[in-house]
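Undergrad: Give me the fold of what follows.
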Amino acid sequence: MEDQNSLVEYGFRRFIVTLTAIVCALLEIVDTTIVNVALNDMKGNMGATLSEVGWVITAYAIGNVIIVPMTSWLSQQFGRRNYFAFSIALFTVCSFLCGNATNIWELVAFRFLQGVGGGALLVTSQTIITESYPAEKRGMAQAIYGLGVIVGPTLGPPLGGYIVDNFSWPYIFYINIPLGIIAVLLTLQFIKSPKYAAKTSTKAIDWLGIFLLTVTVGSLQFILERGHEEDWFTSPVISIFTALAVFGLFFFIWRELTYKNPIVELRVLKNGNLRIGTGMSFILGFGLYGSTFVIPLYTQSLLGWTALQSGLLMIPATLATAFMMPVVGRLISKGVSQQYMVAVGLFLFFVYSFWGYKIITPDTAKDNFFWMLIVRGIGLSLLFIPITTMALSTLKGQQIGQGAAFTGMMRQLGGSFGVAAITTFMSNKNMSYRNDLISKLDVNNLDVQQRVMALKQGFIAKGMSPDMALNSAYKALDFTVTKQAAVLSYMDVFLYLGVLFLICIPFILMVRNRKDKEAIDMSAAMH
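TA: This is a model prediction of the structure:
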């Protein structure tokens, strides 16, 4: 095992290493959400259909999720500094190629490769930051890293909205290029590689493990991203990919536990802290990406805001998170129980969701969101750092990278599960609420007749013929029903998200005693 302390940096070097790692994490995460607001422009520009343009997001996510579990092994093979520099370079070059793509499938292919480069940035930057700080400052290190991870998804939409409104969509990719070049140079100059054990020879490389991992995780991500559009298991494509994911996972676990040089070290999950942290990371991803997805969707589709307006709405909450991060880092350094912090964070997330459930209407004013989103921001800071620190707290050396890969992958998959679940849930609820509301609109009901007549008179006053006015009155009524059904389904999403977080609280509190004992056992074993 390498000498852990040789990686700890001080003073100016630590500042540069931290800055480089955060810039890389930010580049990766901003790119996950910045594209969402530009899809419409890409669609028009490239003559693509809505489902084709959806692949711009799917391909990136699949590239991300496939590479994340392999990052620890790849770092050992090529040296962390070289692998990190190569990943930034790949990400940067593919950003340029994405901006220059001439058709939709070219763009999708480059987005996939960009995702492969980007996935490595996220986990490796977390490992670099964790190892650059001495053990007693790990909480602070996670706070600094967490800033990038939580600010990133929120920065994407307003930045993307601004670029699309004022320039053209390729610039959302081009802005990565100068930052990428600087990051490569800083990496080669300042970032150290740990002294790993001997590399695996080419013959001993776990090629079958790599193949099974790619099939399993790639299929799972594909199902989550495309399931709703393909109507889930009524589609033969989704059924085939589900079978691939299930069998792939079974054989992958068998292979990794029996092979001498596994591509993913599953045995690291024997660590109880890491197991709990990995599960909690999944829930964190579900809440973080799920709520980042729901609010812009609601404000844009129902309230008619622009991408920039709905992006700016999230900024005060992000600032609240940024302000709280160092505070939480300091509390962890002082020994405040991470379980209690996570429990409070989960409770705040429940408050935020329940608040959302209460205020959502067909015309909620902008001011109503402010404090609700501030609560979300504070809740996120109390979840992110304690979960990550707890997960990695009793790992040493090479295990830190392996542990960071597991928590990173589960956060990504949690986000994909969250968005897929919310999309499907909302469309089903929308349908049932709409049918329910329509069944209550009885043509013989006096209220309904008066409403239709009032609308008809309004349209006649605007110069329409009586026939057209009546037709328009029915259309307007139909539109109101559709909007109301959508509002009800958004309310349900908020309510159920809140309940999910509330249910998790007792589990995290039950964990505590066993974890403390295990931490003592682990440290005794280390000494």
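
Undergrad: drop to CA atoms for contacts and neighbour counts, all remaining ones
TA: Will do.

Undergrad: Residue 309 reaches residue 157, doesn't it?
TA: No - with contacts counted by Cα atoms under 8 Å, residue 309 stays clear of residue 157, the gap being 9.4 Å.

Undergrad: who has more neighbours, the two?
TA: Remark: of residue 309 and residue 157, residue 157 carries more neighbours, 29 against 18, as counted by other Cα atoms under 10 Å.

Undergrad: Which strand or helix spans that one?
TA: Using DSSP states H and E, residue 157 sits within helix 138-166.

Undergrad: Check which helices and strands that helix sits against.
TA: Under the contact definition 3 or more Cα pairs under 8 Å, 6 or more residues apart in numbering; DSSP states H and E, helix 138-166 sits against helix 11-33, helix 104-132, helix 171-174, helix 272-301, helix 307-313, helix 315-333, helix 370-392.

Undergrad: mind running it again at 7 Å?
TA: Counting contacts by 3 or more Cα pairs under 7 Å, 6 or more residues apart in numbering; DSSP states H and E, helix 138-166 is packed against helix 11-33, helix 104-132, helix 171-174, helix 307-313, helix 315-333, helix 370-392.

Undergrad: Those helices: which one's closest to residue 462?
TA: Comparison of these against residue 462 by Cα to Cα identifies helix 307-313 as nearest, at 31.5 Å.

Undergrad: ok, now which ones touch residue 386?
TA: Contact criterion Cα atoms under 7 Å, 6 or more residues apart in numbering gives 338, 341, 342 as the residues in contact with residue 386.

Undergrad: Which residue, other than its chain neighbours, is closest to the first one?
TA: I take that to be residue 338. residue 386 (5.1 Å; Cα to Cα, 6 or more residues apart in numbering).

Undergrad: Second chain to compare with the first, below:
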Amino acid sequence: MAQAQANIQDDDSLVEYGFRRVIITITAILCALLEIIDTTIVNVALNDMRGSLGATLTDVAWVITAYAIANVIVIPMTSWLSKQFGRRNYFAASIILFTVSSFLCGNATNIWELVTFRFIQGMGGGALLVTAQTIITEVYPIKKRGMAQAIYGMGVIVGPTLGPPLGGYLVDNFSWPYIFYINIPIGIVATFLTIFFVKSPKYGEKLKVNQVDWWGIILLASFVGSLQFVLEHGQQDDWFEDSMIVSLSLVSILGLILFIWRELVYENPIVNLRVLKDGNLRIGTILTFILGFGLFGSTFIIPIYTQSILGWTATDAGLLLIPSSITTGLMMPIIGKLLERGVSQKYLAAGGFIIFFVYSYWMYVLMTPDTGSEHFFWPLVVRGVGLGLLFVPITTLSLSTLRGKNIGEGAAFTGMMRQLGGSFGIAIITTMVSRWTQQNRIDLIPNINPNKFQVQQRINAFQQMFISKGFSINESLNKTYQTMEGIIMKQSTIIAYMDVFLYLGILFLVCVPFVLFIKKGSNKTDHASAH
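TA: The predicted model follows:
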């Protein structure tokens, strides 16, 4: 009981009011946005980077991979590092590291310099996301934590969507280094605000060097680093046909087993796995993984579809997602208010999963070679509503029964699972589109029977068109077959995208009954009942 009272007092000492809370909230949101935007902003600049740095497509893909690997390594260690160095110091140092490495990325003279600086940037960025969530959670009193997560969620949900259009604008109007330079003034402001306004909780005695869980760090890095590489490069390297993918998969599995054993037996673990005894956090991490799968997967698939099938520019493809982000942003404070008034988190989350299914099925129905931006508008608004209903309740539920230092550890788990969910989502969706496109092509080709009257008409029409442009009879026939092959591939790809949306929707629908197993969280409870 005495320990519980001490935890309550520690929590209360971090709660802020008025101007200070506004400043701390803005600082945390800025940092979360910086990290999330930088995950996706480089996607539209890869071609320009490849041209100016003389890199191959495989080499330039490491610009994304290096950042993602650094992110997933650092995120689970964030709570431990905060205790070692003090949260304010660690947060400020992470912002400085992120900002300096952004400057270095913009000044890189070759691809491997850029990859190295991106890895360092990811080390700083991984800490920003989780620490920002912990800070926002702790500066609000318990009864207002639903609103706190809603405010944080605006940055996390909107960030991936802002990246592509912002990156497209900067690349089209300036040059690719500016996607990194834009971080510098924001980073400088955030550093000063952190130093002057953010408080550190009182942690126990720091560990000595010989007490640090060095083996835990090595095993964690080998496990998540190898897994992230496999997910990023699996499809392009033909998965388990490649010896590197097989080797790293084995390293990841072995690393995970040894890491779990090490953390459970070591006195001062780098990641406190015991916090997963909390039932809400366990279910919350699984739901967060699925949320990351859907959030990053759908954010990834729509720009690819619109550019490769519909022929849109990168900027137009990025702008398409803006209505969804605005809708989610508008939903966040509404969801926060509903949570404050005692509306059950699990019912909101279940509604979010159902609405996301509706969005996915709608996309499945409307996808054609002639789909225009006006057709996407309302489905993407529905997507925004679904994500708003999912993010805040799931995040609040995950952390709702945690107290004190366990909040940071829980936030680290949910942060890592959201990132890994996104990586799994992109890897699986990319593989599905590639494999299903080939299978659909095989299924469609028998329908192109030259003996059918309609097929003969189409061949003659194309051939006459090419003859009218000056091609010989043989050349026009070859051009006709190439054109029809292109049409078949386009139809095959569209069907593959349709199936991806259908299965994504089914995945979210299946989650609904599991949400109902979650215990009621403490979104509107007093301190005593929370314990």
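
Undergrad: of all the contacts of residue 386 of the first structure, which comes closest to residue 304 of the first structure?
TA: With Cα to Cα as the yardstick, the closest approach to residue 304 of the first structure among those comes from residue 342, at 35.4 Å.

Undergrad: before we move on, the earlier item: mapped onto the second structure, which of the contacts of residue 386 of the first structure are still contacts?
TA: Compared against the second structure with both residues aligned by TM-score structural alignment, their matches' Cα atoms under 7 Å, the contacts of residue 386 of the first structure retain 338, 341, 342.

Undergrad: neighbouring contacts of the helix or strand where the last one lies?
TA: Under the assignment given by DSSP H and E, the secondary-structure element containing residue 342 of the first structure is helix 338-359. Under the criterion Cα under 7 Å, 6+ apart, residues 332, 372-373, 375-376, 379-380, 382-383, 386-387, 390, 491, 494-495, 497-499, 501-502, 505, 508-509, 512 lie in contact with helix 338-359 of the first structure.

Undergrad: next one: stretch 307-320 of the second structure
TA: Residues outside stretch 307-320 of the second structure that contact it (Cα under 7 Å, 6+ apart): 44, 164, 165, 168, 169, 303, 306, 369, 490.

Undergrad: Longest helix of the first structure, counting residues only.
TA: Criterion DSSP state H: the longest helix present in the first structure is helix 466-510.

Undergrad: Follow the chain on from that helix and name the next helix or strand.
TA: Counting by DSSP H and E, the next helix or strand C-terminal to helix 466-510 of the first structure is helix 512-526.

Undergrad: ok, now which ones touch the aligned partner of residue 449 of the first structure in the second structure?
TA: Superposed on the second structure with TM-score structural alignment, residue 449 of the first structure falls opposite residue 456. When contacts are counted by Cα under 7 Å, 6+ apart, residue 456 of the second structure is found next to residue 450.

Undergrad: on average, how far is the helix or strand where residue 456 of the second structure lies from the matching bit in the first structure?
TA: Secondary-structure element containing residue 456 of the second structure, defined by DSSP H and E: helix 453-468. Once superposed with the first structure, the aligned residues differ from helix 453-468 of the second structure by a mean of 1.2 Å; criterion: mean Cα distance after the TM-score superposition for the first structure.

Undergrad: Stretch 479-496 of the second structure now?
TA: Taking mean Cα distance after the TM-score superposition for the first structure, the mean distance separating stretch 479-496 of the second structure from the aligned residues in the first structure is 0.7 Å.

Undergrad: Give me the buried positions along that stretch.
TA: Applying a neighbour-count criterion of 16 or more other Cα atoms under 10 Å, one finds 479, 480, 484, 488, 489, 490, 491, 492, 493, 494, 495, 496 buried in stretch 479-496 of the second structure.

Undergrad: can you check stretch 25-41 of the first structure too?
TA: Of the residues in stretch 25-41 of the first structure, 25-39 count as buried by neighbour count, 16+ other Cα under 10 Å.

Undergrad: so where is that stretch in the second structure?
TA: For stretch 25-41 of the first structure, the matching stretch in the second structure spans residues 32-48, with TM-score structural alignment as the criterion.

Undergrad: Show me what residue 243 of the second structure lines up with in the first structure.
TA: The pairwise alignment with the first structure assigns residue 243 of the second structure to residue 236, based on TM-score structural alignment.

Undergrad: Distance to residue 279 of the first structure for the contacts of residue 386 of the first structure - can I get that in a markdown table?
TA: Output for these, formatted as a markdown table (distance: Cα to Cα, whole Å):
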| residue | distance to residue 279 of the first structure |
| --- | --- |
| 338 | 15 |
| 341 | 16 |
| 342 | 13 |
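
Undergrad: In TSV: those, plus neighbour count and distance to residue 77 of the first structure.
TA: Conversion of those to TSV gives the following (neighbours: other Cα atoms under 10 Å; distance: Cα to Cα, whole Å):
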residue	neighbour count	distance to residue 77 of the first structure
338	23	34
341	22	37
342	25	36
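
Undergrad: Nearest to residue 394 of the first structure among those residues?
TA: Sorting the contacts of residue 386 of the first structure by distance to residue 394 of the first structure puts residue 338 at the head of the list, at 13.5 Å, by Cα to Cα.

Undergrad: Residue 67 of the second structure contacts residue 115, correct?
TA: No - using Cα atoms under 7 Å, residue 67 of the second structure and residue 115 do not qualify as a contacting pair, with a distance of 8.0 Å.

Undergrad: ok, now how distant is the nearest residue to residue 282 of the second structure once chain neighbours are set aside from residue 300 of the second structure?
TA: By the measure of Cα to Cα, 6+ apart, the closest residue to residue 282 of the second structure outside its immediate chain neighbours is residue 276, 5.7 Å from it. Spatial separation of residue 276 of the second structure from residue 300 of the second structure under the definition Cα to Cα, to the nearest Å is 30 Å.

Undergrad: which residue packs closest to residue 197 of the first structure, ignoring adjacent ones?
TA: Nearest non-adjacent residue to residue 197 of the first structure (Cα to Cα, 6+ apart): residue 1, at 7.0 Å.

Undergrad: burial count for that neighbour?
TA: Burial of residue 1 of the first structure is recorded as 11 neighbouring residues (other Cα under 10 Å).

Undergrad: Map residue 501 of the second structure across to the first structure for me.
TA: In the first structure, the position corresponding to residue 501 of the second structure is occupied by residue 494, as judged by TM-score structural alignment.

Undergrad: can you tell me which residues contact its match?
TA: 353, 354, 356, 357.

Undergrad: With residue 146 of the second structure instead?
TA: Remark: with contacts taken as Cα under 7 Å, 6+ apart, residue 146 of the second structure is in contact with 336, 339, 340, 392, 396, 523.
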